[in-house]
Each structure stands twice: as C-alpha cells, then as structure tokens.
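A.B. asks: just coords:
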C-alpha cells in the first residue's frame, strides 16, 4: 500500500472541473503534495454543489468533465507522480427523479428490480414528502396535474417541474382517459392506486417510509449490506481502482451503514491490499476505531479536537464562561443544554425513526409476552438514546462485540433510575442478541436500526444544535469536539498524539474540511479569546452599547438577545479578514454577503426562536438586520472600534495558525491541506467554506526557494508565510516518509520561566530525528526568555538543520530559547 505523505482536498463542482484541476497539478507538485483528494465525482443531481447526492454511481459526472475529463486529470496526475483518492458515498443516494433506480422504484413499487436497493419499509406505501402542503390543498390549488412525461411519454403526476411516474397497472389500457384526467376527485383516486403517496415535506419527520441521511429527505439510504447492491453501486469504483487510476478511497459516513465492519471487509477484499482506505468517523474522547476494521484510519476530526488542548488557555477558559454568563444574564449549563438538544432530536426531528424502533421492539414483546407496557418501553428506549455517549456501537447479526457490550452496560447503568428496569433489560437483550429464536429476526433489525440512529442523533443534537446554542467559545464548537466542559492541557495533547501513532498512524490529520464549522485560521484566532476573556467581554459590552439602537423588541423578547449578540461578535471576529480596513466599503459588502447566510443558518440550527421547519420571520429579520448594520459602511464608530480592538487577537491568531500548521505537518498521521488552506482561511460554515480559493494567487505567491521571512508583516497577513512553511515541511515529508510514518513521537521536557508557552516534541527513527518547538498562549506575553527544552540522549549531541531557513546548529543536551523568536517555529532536522 502506498501511504500518502500529504493530501490536498479539491471540491469539484461550483466551477471546479477535471480540466481546471489538471491545470493545478504543477502547483500541487511544487507544494509537495503526494495525493489529490477529490470530493465525490460521480453523477449527482443537477446543479449539485457537493456531489454527495449521487444519482448514478457508475457514471463520472458530465457536469465536471465526464470520463474524458477525468482521464485527462488522471494522466496529468500520473505524469506528476501524484496519486488520487476518491470520496465515495456508500450510505445513500439522491431520492430524486433524476436517479434512474429511484425513478424505477417509484414507477413499479415493490416489484421494481431496485426495490431492495434502498432501505424502504415496504409494509406501507413509499412516502414522497416533497409537496409544499398537504396533497388535497396542493391539488385544489391546481399545482398537480396528469400529463405525458417529457422524456418517457408515459402518464405522470406532475408537480411543477417534477414528474412522478404512474405505475403501469394504473393506466395501461386506458392511457388516453388518464391523460385527459382533470377532475380532482379522479386524480385523487389515481393517486391512491400508486405504490407511493405524495405528502407535505412536513410529514418527513414522523411518517417517512425510508431511511434518510440524517434529516435530509432528499437522500435515501442504500442497502450496501446486500451483495448485489454492493456490486452494482461499486462497479465503476472498483474498475478505477483495479486500473491503477485510483490509489485510495475515503468512505463517507461509515456509521450510517447497517454493518460497517462487513462493508469494510467486503470493500477491502474487492479493492485489494494496495488501496489506501480511510473513513469519515467521529471518535468521542477516548474512543478508538475497532481493531478489526481493515483500513488506515479516520479522516481526522479527532485531530482538531486534540489541537484545541495545545492552544486553549485552560487557566482562563472558566473566566470566559463566567464573562459570558455576566453579559448574557444566563447560567450556561452545557450538560442540561445537551440533554435538551437530544430530547428535541428524539421527540421531534427523528420521531419517525424512533417510532419504527419502538414498533420493532413492540413486536418482540408480544412474541415473548413481556410484562411491561408500551409506555414503559417508550421511556426506556428514549432515555437510552438520549444518554448514548458515542456515535454508535458495532453489533452484527451474530451479536455485539465486547467493547459494545461494555459501553451498553455503562449507559444502562446511567439511566437505570430513569426508566423501567424490565424495559431496559429487554432492550439490552435485543441489542445483545439474547432473545428467543422467535424474536431473533426482529432483534437483528432493531440492533441495526438502533445503531444507524444513534449517529444521526448525536450529530444533529451536538454539531447542529448544541454547537449553535452554546456560544461561549465558538472555536471549541467543532465537528468531533467533546461538547461538555473539560480540562485542556498540552500533556493531554501529547497523549493523544502518542495514541494516534499507536492506533492509526496512517489516518488523515485535518484542520479544515468542507464540513468544519469554521476555517482553521478563524479557529486559531478564536482560541486566543481564552487568553484574554476579560478583555473580550469588555469589548463585547462596548460593541453592544454602540449598536444598542438596532435591537428590536418583539413579543417573544429582544432580537437579537444578548447570547446571540455575543455569538455575532465572536463569529465576526473569526471571519474578519486580516487586512480588512473599516473604511473599505467594497470589502465590507463582500464580507456581509458571506456573513448574513451564516447568521441565518446559525439561528435556525440553534432551534430556539426559529427553525428550518418553522421560521420565525420577524425574529430572523430583526437579527439579520442587526448583523447587516454591523457591517454597514455608515456604522463607522463600531467598525473602527472593532477593527482596532481585534488587532491583538489577529496577531496572536496568526501565530496560532503557524503552530497548528507545523504540528499537523509533523505529528503522526497524513496531513490534509483543504483547498486554499495552505494560505489563510477565515471561512464560516458551509457553504462559505466550500468557496473556491484564488488558485492563481496561491500559485503566484509560492516560492519554495527562498526562506520564510518572519519579519515581513505582509507575508503574515497574505498567508504567504504559512504557505512557505507548508511547502518546506511537505517536501521534507516526501523525502523522509519513514520518519513521519514510523518515527517515535516523543514529548520534550520544557523548563523555565515561560515553559507553559511552548509545545515541543520530537519524531525519531533509526536514521533521523526531527525537533518541533512552537509557541502557544502568546497573547499577552510573547517571549521565551529563561526557558529551555531538554533533549534525551538519542536526540542530544547532534548536528541539526533548520528546515525553514537552512541554518545548521550543533546541539548538546538542551536548547535555550532566550534568543529564539516566539513567532518563528523551530523545525530542526538531523540525519
């Protein structure tokens, strides 16, 4: 297997095509990238912005260049000796009429050849919740009609541009009568003859008859656990791997599958041992991938969580919480907030999935004559789901592995006083496979669906609800982060890196993705708030006063409320361009165009005073108007104050940016550079983080021959300095792959007056050594005087070369940092 030394993620679509990517290959080669890491390339819905809504898994999307364009990109990569990793989507496809398999299922129902390809409950009609209102109202409004399909010529039920095929038995032999049908009652009767029913989009939460991806009704679950489905959905993927065109695969949302281990074993067998495989998987604190998974590791969200330990000031983070409570006038009980978010998901957003689980369990109770009622079972199942601490367990048809059993027993112990012991014991038996032979089939289905539900519940309650409600420190609200308050320490960071080397040394290490809540440099800047909580609170108080006149009082309270004001100022601080001038009206307008969609999304994801399903238009407009006013060129006093007050956070954030970059490139794992993040990235949550960077500027400013100049402020602000450091270290990784893949990770002892301002570690193998010494917590005290880094015997008394400037040093037992600039990371290599 060829393990990447560094990957570069490219987001196709939105203007990025294969030919445009091919033109970037010389730049990627110069940067030092070993593998291009492509977002999904298979045919997706028309105008898809991301490619995860696949409509044809066996066709390369013509919208981005088709097979011919893909082959041209492959040839360019081969010539440059750059590998290719594809992002594949086995869990779901688009529930779209553009999807031929889905279209066939709608037309023929359970008789379709593809009826078992999708995870559909065929005990009832296929629900299609794509109407803007109830069927009867939509029909009465004249929005539904019968006509000949625009491509097939067969009768269809048309709803605006959507044409739902009628099952042949409902029109064959009377086609002309059906096509002439205009009477609402007749259309209703024809609709009733279909194997499907059109319903309002609002019914999806409670009445959906198919498994969806999270809450997205337009994405239907695929049953890749079925060998025929696996074969049909992976035909082109396997062809590309076997042809040597594709070197690696990134498996999207592996936790959504009925049997992740079974799928990964089948995938490994199909692609062979040489294919590099990683999975998108969120690991909770202390959780590791199952040892038996035949993969190289995750896509790296846990790496972001580990970095927060290196860059958060634990001695002052509690003060940030206290100042938040003082400003907002609210106690910030995160544990209670987490439970409330999980309750909302179980009771409302995933009510249909919960009801299906409850029904399956109820079938078994009837078969086994259990002595508790449905209400007790309801409470027990609900409490278990709410308390579940990780994304999922990995039980199979044969039962639950030991790690899963231990976790389940832990959760059962936690909820034992909140639910019926008999009902909890029964659910335990279902999940562990300890039921009678009569209930075995239902128990296996319950186990699979329970495990497929806990992940979406966790993701939507934490990442997409709590992280938009708990606004104390937005930098910590990141995919893969621990949601509850906890201690931060460099020691813990080192432990995480040693664990990473032991368990998944070939996993991807990321700092930005298409799914992160904000760009890596925005996060690096916002970490610094933990170093100056009183100053930040003082700033927020002053800014609130400056903008007080724009608060609107509504029936349900002020808009925005203090907690949202705090969030707005912090989010704006993170996205504020490093070179922004408060008088630049064009730049303010461009920033506003990005900021307003974020604010709308943040309000709706929080699900407090407005929601995606039930918009509180008056509230939203009041908050959006406030946000627009913040960036209005006429708001001179605020903008000048904000820009000035932000300067120390900007400076410290840029140092943090270099620190996390150097760590990512030197620590265990395969570093991924998300498109454009080799320079500065102050993006917000998607879709803002999926914007295409200025590749022409990036290529123009890259100079791998000159040493990074830390004295040039413009190089800091433009991202050129970061880019040069990335290139230097990527070339070292490419030249010394064994050191970074197999070398020990050794935390280095730091002593002296500013020991807490330093992160130091070494990578070492039998041939060479690398010393990394980088700054932290420099917001108020940017110096390293009277501070030393000790070296053990194997690292001491060696000649080292500074990778960033080429200087050489003879180093004895320690490194004195008195004359070392805190802003210039030390990257010392010895061979």
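C.D. replies: Received the coordinates, thanks. Quick caveat, the model's predicted, so the values are computed rather than measured.

A.B. asks: From here on, just use CA atoms for contacts and neighbour counts.
C.D. replies: Noted.

A.B. asks: Mind giving me the packing neighbours of whichever strand or helix holds residue 722?
C.D. replies: Here residue 722 sits within helix 720-735, counting by DSSP states H and E. Applying 3 or more CA pairs under 8 Å, 6 or more residues apart in numbering; DSSP states H and E, one finds that helix 720-735 contacts helix 18-31, helix 647-666.

A.B. asks: which outside residues touch that helix?
C.D. replies: With contact meaning CA atoms under 8 Å, 6 or more residues apart in numbering, helix 720-735 is reached by 5-6, 30-34, 657-658, 661-662, 665-666, 678-680, 701-704, 707-710, 715-716, 739-740, 803-804.

A.B. asks: Quick one: buried ones out of those residues?
C.D. replies: 5-6, 30-34, 657-658, 661-662, 665-666, 678-680, 701-704, 708-709, 715-716, 739-740, 803-804 (16 or more other CA atoms under 10 Å).

A.B. asks: where's residue 377, which helix or strand?
C.D. replies: helix 374-387.

A.B. asks: circling back: just tell me which of the helices and strands packed on helix 720-735 ends up closest to residue 633.
C.D. replies: With CA to CA as the measure, helix 647-666 is the member of these nearest residue 633 (19.4 Å).

A.B. asks: which residues touch the helix or strand that that closest one is followed by?
C.D. replies: Helices and strands here follow DSSP H and E; after helix 647-666, the next one along the chain is strand 670-674. Strand 670-674 is touched from outside by 4-10, 505-513, 664-665, with contacts defined as CA under 8 Å, 6+ apart.

A.B. asks: Check which element follows strand 670-674 along the chain.
C.D. replies: Assigned by DSSP H and E, the successor of strand 670-674 is helix 695-701.

A.B. asks: and here's the other structure:
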C-alpha cells in the first residue's frame, strides 16, 4: 500500500473525458490547473464505456481502463503529469448500472444462459414475472415494431459465426445469442422437404449438444469447449460448414407467408429473453434500469462478489496512490447506500486516513445527508441551490408569480404540477417497475388474514400516490434497522398527502404500506416475515428516487417556468429565496457535519450554467420591468407564431421559457450584424427549447414527438433570431439583455466568492472559470478552447503578478467585464489564498458577520478563522435595489463591522483598519463588486 499521505482536496476541476478529450488532453491541462490554483482534477468515469460514449456512464467493463481514453498507458501518463504538478485525481465511479447490449460480455452471457449464467444475479432482473410469457426470461424492448411484424418482414436473421462456433439472431446492429442448448434444433432442420442425411461429423456434434440438455446448470461450464470444437470442425471440414449453412435455410421465411417464419419464431421463444417492441418497455420491462433508459441495466452491487468484481481494478488504483478520491454516481439507486458506502470506505480507506468520497445525492432544502454515511459529503447540488436562493430577491416572488400565471395561463401550483408529473411518470415511464412492486406487496398482504382483502389495484394506486407525495428522493430503511426519525417524518408526510389526494376512499391500505416502508409491519410479534417486509421497503426506496428525478427534474421543471434559475437539479421552485440567517445556519451545519463536502455551481447535469442562472435570478429584482418587456416582445413576435388547430404555437408557457433562456445564454459581446454568430446562437437555443418541450411531455415528448408543434417552435426561434425578419426585436432584446448581463455579472461574482470560501471543497466545472452561459446538455458539453483560457490567465497573471490585486487592475478588469476576466481573477485569487492557507478553509471556524445600515440585509458576509489566520468574505446581493435615480450604486449608510486589526482586500489591494470604524460598503465595493479580506 502506498505510503503517501492523503491530503483532502482544496479545490477540484471537473473534466469530461471521451474519445475527443482523453487522458492526454487532460494531462496537458496540468500546468494550467496548477496556475489556476486547484489541487485536484476530477474526471468523469475512466473504466471502459460503450464505444463512442460522450459521458462514460454506460460502462461495459469495470475491469479495464477505457482504451478510447488512452487505456492503461494513457492513464499512467496522466498520473505522472499530475504528480509532477503536485495535483491529485478524483474519479467518478458508477456502481448502480452498466451499459447493456452486445458489447457487454456479462449481459450477453445472461441472454445466452438465462438464470444459469454466473452473471444472472449481477443484474437486477425479475425472473419470475407475473406475466406468463416472461417467466424465466428478460424482456428486450429493442424492436421498432411489433415482434410479429418485424419477424414476418425478415428483419430478424439467424446467423452462424463459424469462427466462434456460435449462432445468434441479428436485428440490424443488435445481436442476440442463441443458447447452445438449442443448437440441435438448428442443426437438425433443413429447408428441403423430406428426411435429410447428416454427415457423421455433424451428427456427433449434434449428439454432444443434445447431452448438454441433460444438466442445463452444468452445461454452462462445458459449452465453451464444445462450441470451440464446433468451430474447429467447420474450419477443418468445409463440407460441414456448408451443411450447417444449409440448415439455417429452415429459419429463413418468405415475405408474405407468415407460417414460413414459425421455425425462427419458436427458436426465439425458447431463449432466455423475449424480443419486444420498444414501446412496451414502460409496461413490461422486468429488469431495473437507470431511470427509464433501457440500455442501462441496474446492478445488484449489494452482492459482495459483484462489488469485488466491479471495484477491484479501481481500488487497486486507489491503493497505489494513482486515485486520491472517488465521486459515487447516483447513490440513491443502490439497494443499500449505507452498506455500500461503508464497504467502499472500508476498501479504499486506510487506518486514520479515510479516502475522500463524495456522493451524488440530491437533498431537499429541509433534508440532511445521513450522518452515519462514511463519506465527505455530497457533490454539491445542495450548496448550488443554497447560494442561488440566498442571491434571489424575495420581493420578486409575488409579482413574478402573478405575471407568470397571467402571461402563461399556468394556474396550477408547483406542488400540484409536481404531483401530477410524478403520477404520469409512474403510470408511463416506470409503469413496469410499479407493477413489479405492487405484485410483491400484494403477495405479502395476501399471506395473512388481516390484510388479504387488499386488492392489487388498490395497492398499486396507493403506491403511486405515496411515491407521488414523497417529499424527498428516498428514505433509508435497511436490514439493520427500521426507519429513523427523518425517514418517519417523510413517510408520515407522504401518507397524509396521499390520503388527502386519494379522496373519499378506503385508505387502510395506505397504513399497511406505510407499515412496510417504516419496517413497523415486521415489529416484534408480527406475523409478517421481517426480511420480506424490509426487502419491500428497500425496493420502494429504489423506485421513489427515479420517480422523483423523472417527475421533478425532467418533467415538472419544464412545465412550471416562473423563474428558470430555480429549476435546477436539487432545486425547489417553492423555495424562492433564503435569508441571511438561513444561509449562515446552513453553512454552520455543513462545517459541523460535512466540512469537506463538494461545492458546485455547474456540472455536466445542470440545466443551465452558473452565470446563466445568475442572470435569470436578477429578474426577481426587476419584476415590473421584466413583465413590461415580455409583453412588448410577445406583441413584436406575435406574427411569428402559427396556428395549430385552435391554439397558437409556440404556446405562451414555452414562449416565456424562450425569453428567459435567451437572456441566460446571450453573449455579452454579440454583434447583431454577425449573421453566423446569431445563427449559431439560434441553433443552440432551438435545440434547448425542443428538448424542454419534450421533457415537459405536454405538447411533445421523447416517446411521442409532435413534429408539427416542434417545427413551429423551431421556426419561431429561428425567425426571432433572424436580423432580416426581427431586427426591431433583436435590438430591443439586446439592450435589455446587456443591462441584465451586467447585473448578472455582479451576482455571478458573489456566488463564485461564496462557493470558494464557505465550508467545503469548491469545484469548477470545465470552462466555467470564465462566463458559463450554457444551457442544458448537450450545450454544456461543447469543447472548451483552452488556448484562449490559457491566454486570458496569462494576461491576468501579468496584470496581477502577486497574491493581491490593485485598484488599477480591478478597475481595468471591471471595464472589460464581458470577457470573463473578472471571474477568472476572483477564482485565481481565492484559490491562491486557499493554497497558501489550506487549514484556514479546511478547519477554520465560520463566523457570520452582520452588516449595519439601510441595506444591511443585502450583504452576505462571514469570517473564516483560526488562531493565527483569518479571512472575511463580503458578497453583496440584490444589486438593483442599490441603483439610485442617476443609475449609480448607492449603499447609503450601510457598513460592515470588522474584527480588530488591519485588513487587505485581495481583489483590489485596498487596505482597511478596524480602528477607523466599520467599513462602508460603498468603499468595499467601489472598485470590485465583492471583497475578500485578509489580515494585513
């Protein structure tokens, strides 16, 4: 084991690895990242993913470093490059699921051998479905039409792989292995009428394959040798190969003659899988997926043998000191997150030196990460939304809501929209998962007199309502203990809401299911088996998370569009704003419980880049002006809408989304006479808008696309951004967008400084060290031009050569704020301080500082302190309230008391002395919108 001590990260930098940005390109960033001030590079998954994967979460082989990224040699070169620059490495890992298909050897073995495959238990498959045609089979919803139609059109072909000695069915690029137990069925058939002579060599092989059927369980171990013998025989005796090819003729039907396809149909029906039309997946699929993605199959990583197999190579890299930290993807998808996190920490950590592990966990505003998990914290969606809420003006909530309802016509509350969205997901995308769980609960209830009268339909309805009402992604009951206090609060809340929404019906079934979810049904003296009850509770938890993610993030967030900056992963549009005290309390809690949690602002999954959100949040400061502008633009663009049936397209809700989205991504240096730049912007916005409409699932969807509506929407976006057709709109919009962009710049600097200095480990998403005005994936994964980023950093290093800025430098950067240099200067300065004083931010106290004066509540200020070190963060908010009649910022009498001593603002070089009295905010922010003070 490596003797190198583990140092927790000071700050990380996230990169997305794929074939066009591999280990070599990541290694080439080492000097740049060192100069920027981060301590660790943080990558997307590095194990072998599906060929061409742009994200790496569809891993097909956990035992091999991805050759598309550079393989073992490329990874070692990355390690050496980082080591030379004293940088560490954090790696994303994917324990919940794998990419499934013909490129996954485990999955293909399961398809070939069914429950006799040694990998059958690795995947979360319900082999004993209530549907008769799925007993002992796995459903494969891959066909573009009904099975019979596809079969009779000849689109499924039985082929021989003579080199491997195997048969497979092919549907275009999809391969489905035929079980060797059924090879005799193929080899004994012929397309010629009457009896057929079989050569002695082939007859011997047929007898050998027939013997496999005598013991199917044992056959798996001997079949490989037999298929190799089969391949050798065909290679050495071409006549036998020709004989086998002739036998395949019996499985080639004729178009227009349905009966001619029976041999192939029966052969396929005999396999351990059932090929099906892709649209049946939501109702019948019987393997757990990642959300509703059919090509990502859930893993049962709670099995120790699977854990060892999927983590062996990774943990060796941790042991060797080549990986310094782990980011666990989608931990809520696991059967038992506590067990997993303990097992991972136990394998990756050392005595007295735990491994740095963060988990992708979405927390509700009122929710805390379970304290017993041995991890450093979450990946930062909670801090992202905490900062966002603290920087959103509460005075905008009522007027924005009123105008949004009037303009869009959306009258439902967000609570109702979320309820209906989750119900829709449960009845469509996740219908099969609900059916499996409902059937299991029904079997439990039917096993005892006291609950046998609950019907399957009543149980299913209750489960749907309880999941729809669940206020968090999941609870955490496990086999060691029933529900804790927080779990009970969440379950009780869901129970109350579900009963109320169920209306005047018998609700005792809800109490029964609640007893399952808490584990109380299996209490002392209970007639119900404890293991079965807790297993059902844990299965419910694995379903409530995907239902929340799909219902909230991928549906409700695209239906309720009052203020898009709130519609973010981990966000809650019902929490419009957060006060100063609430912000400080959350930070003190983090310092106490998870002081090394990651602090994010943008990720590969965020709906909008951090600076786009900051701009949009400014609308809460100017609701009346915003309403006036939207109405003006809507009138100007009325001619661009078209009539579809009895309604306009795009509808008002989507038009409202368009204006907000365009404001968020509007380049501050955009030239309206630059047609190609406008066309590029139009293409990006169009793609994001079409995605938003499909995610909302009201006028179109990914499954049922409305081409006419989508075309009308795309034409609207293109026309609105065409200077030949909409110059008046563009001129007016650009003027407003630039004014908002300057306000957004100030908010962005506040949120950046807060993230860099509050308790936790700040993370910078690739490219977000300058303005991140991106929209949702794939817009946020466009290539980063690191040549320009290096150039800009070098310019700032020359402008600010030391560890502290100057008034001249700050003023120069502010005059050119649109190029993002102000943000880069702030990041470099704050990370430089963290590098010089790591203990201050890793272990220092968090001390709220209250401003005084007229605008006291518009300052977020706190100190970080150790006995010999101190720093103060000053981050203003609600800048538009500060603008006087002449358009100037006027803090009036607002001041900030400073602890005793002399202080220096690292961002503009100004010096202050507490002996002179509280520092006026007017002076603190005169040259730069935020301040980072250190003892001079």
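C.D. replies: Structure's in. What do you need? Remember, it's a predicted structure, so these values are computed and weren't measured experimentally.

A.B. asks: which bit of the second structure covers the helix holding residue 722 of the first structure?
C.D. replies: Using TM-score structural alignment, the residues of the second structure aligned to helix 720-735 of the first structure are 821-836.

A.B. asks: Report the mean distance between that stretch and its aligned residues in the first structure.
C.D. replies: Comparison of stretch 821-836 of the second structure with the first structure after fitting gives an average deviation of 0.9 Å (mean CA distance after the TM-score superposition for the first structure).

A.B. asks: Identify each buried residue in that stretch, please.
C.D. replies: Residues 821-835 are the ones in stretch 821-836 of the second structure that count as buried (16+ other CA under 10 Å).

A.B. asks: What ranges does the stretch 251-400 of the first structure have for its helices?
C.D. replies: According to DSSP state H, counting those that start in this stretch, the stretch 251-400 of the first structure carries its helices in the segments 260-271, 301-311, 314-328, 334-344, 351-368, 374-387.

A.B. asks: with the second structure superposed, average distance for the last one?
C.D. replies: Think helix 374-387 of the first structure. Superposed on the second structure, helix 374-387 of the first structure shows a mean distance to its aligned partners of 2.0 Å (mean CA distance after the TM-score superposition for the first structure).

A.B. asks: Tell me which other helices or strands that helix touches.
C.D. replies: helix 334-344, helix 351-368, helix 402-415, helix 421-432.

A.B. asks: outside of that helix, which residues touch it?
C.D. replies: Helix 374-387 of the first structure has contacts (CA under 8 Å, 6+ apart) with 339, 342-343, 346, 358, 362, 411-412, 414-415, 418-420, 423-424, 427, 454.

A.B. asks: Can you check which part of the second structure it sits on?
C.D. replies: Aligned using TM-score structural alignment, helix 374-387 of the first structure spans residues 456-469 in the second structure.

A.B. asks: Tell me which residues of that stretch come out buried.
C.D. replies: Within stretch 456-469 of the second structure, the residues scored as buried using 16+ other CA under 10 Å are 456, 458-469.

A.B. asks: Please apply the same query to stretch 573-581 of the second structure.
C.D. replies: So stretch 573-581 of the second structure, judged by 16+ other CA under 10 Å, has buried residues 573, 576, 577, 578, 579, 580.

A.B. asks: for stretch 507-522 of the first structure, same thing?
C.D. replies: Buried residues in stretch 507-522 of the first structure, counted by 16+ other CA under 10 Å: 507-514, 516-522.

A.B. asks: Looking at these, which one is closest to residue 634 of the first structure?
C.D. replies: Within these, proximity to residue 634 of the first structure (CA to CA) peaks at residue 522, which comes in at 25.7 Å.

A.B. asks: need the contact list for the alignment partner in the second structure of that closest one.
C.D. replies: Correspondence of residue 522 of the first structure to the second structure, assessed by TM-score structural alignment: residue 612. Applying CA under 8 Å, 6+ apart to residue 612 of the second structure gives the contacts 565, 663, 664, 665, 744, 772, 773, 774, 775.

A.B. asks: Counting neighbours, what do you get for the closest residue in space to residue 612 of the second structure that isn't next to it in sequence?
C.D. replies: Spatially, and ignoring its direct neighbours in sequence, residue 612 of the second structure is nearest to residue 664 (4.1 Å; CA to CA, 6 or more residues apart in numbering). Neighbours of residue 664 of the second structure under the rule other CA atoms under 10 Å: 29.

A.B. asks: was I right about residue 664 of the second structure contacting residue 616?
C.D. replies: Yes. With contact defined as CA atoms under 8 Å, residue 664 of the second structure reaches residue 616; the gap is 6.0 Å.

A.B. asks: which SS state does the residue nearest in space to the middle of the second structure fall under?
C.D. replies: Centroid check for the second structure by CA atoms, centre = their mean gives residue 605 as the closest residue, at 4.7 Å. In three-state terms, and counting by DSSP: H, G, I helix; E, B strand; the rest coil, residue 605 of the second structure is coil.

A.B. asks: do the same with residue 197 of the first structure
C.D. replies: Put simply, residue 197 of the first structure is strand when judged by three-state DSSP.

A.B. asks: Closest to residue 373 of the second structure out of the buried residues of stretch 821-836 of the second structure?
C.D. replies: Using CA to CA, those come closest to residue 373 of the second structure at residue 834, 27.0 Å.

A.B. asks: From residue 431 of the second structure, how far off is that closest one?
C.D. replies: Between residue 834 of the second structure and residue 431 of the second structure the distance is 49 Å, computed by CA to CA, to the nearest Å.

A.B. asks: Likewise for residue 758 of the second structure?
C.D. replies: Separation of residue 758 of the second structure from residue 431 of the second structure (CA to CA): 43 Å.

A.B. asks: cool, residue 178 of the second structure as well?
C.D. replies: Distance from residue 178 of the second structure to residue 431 of the second structure, by CA to CA: 29 Å.

A.B. asks: Then residue 656 of the second structure?
C.D. replies: Residue 656 of the second structure is 32 Å from residue 431 of the second structure, by CA to CA.

A.B. asks: Kindly report the same for residue 575 of the second structure.
C.D. replies: 30 Å.

A.B. asks: Please apply the same query to residue 471 of the second structure.
C.D. replies: 20 Å.

A.B. asks: try residue 761 of the second structure
C.D. replies: 40 Å.
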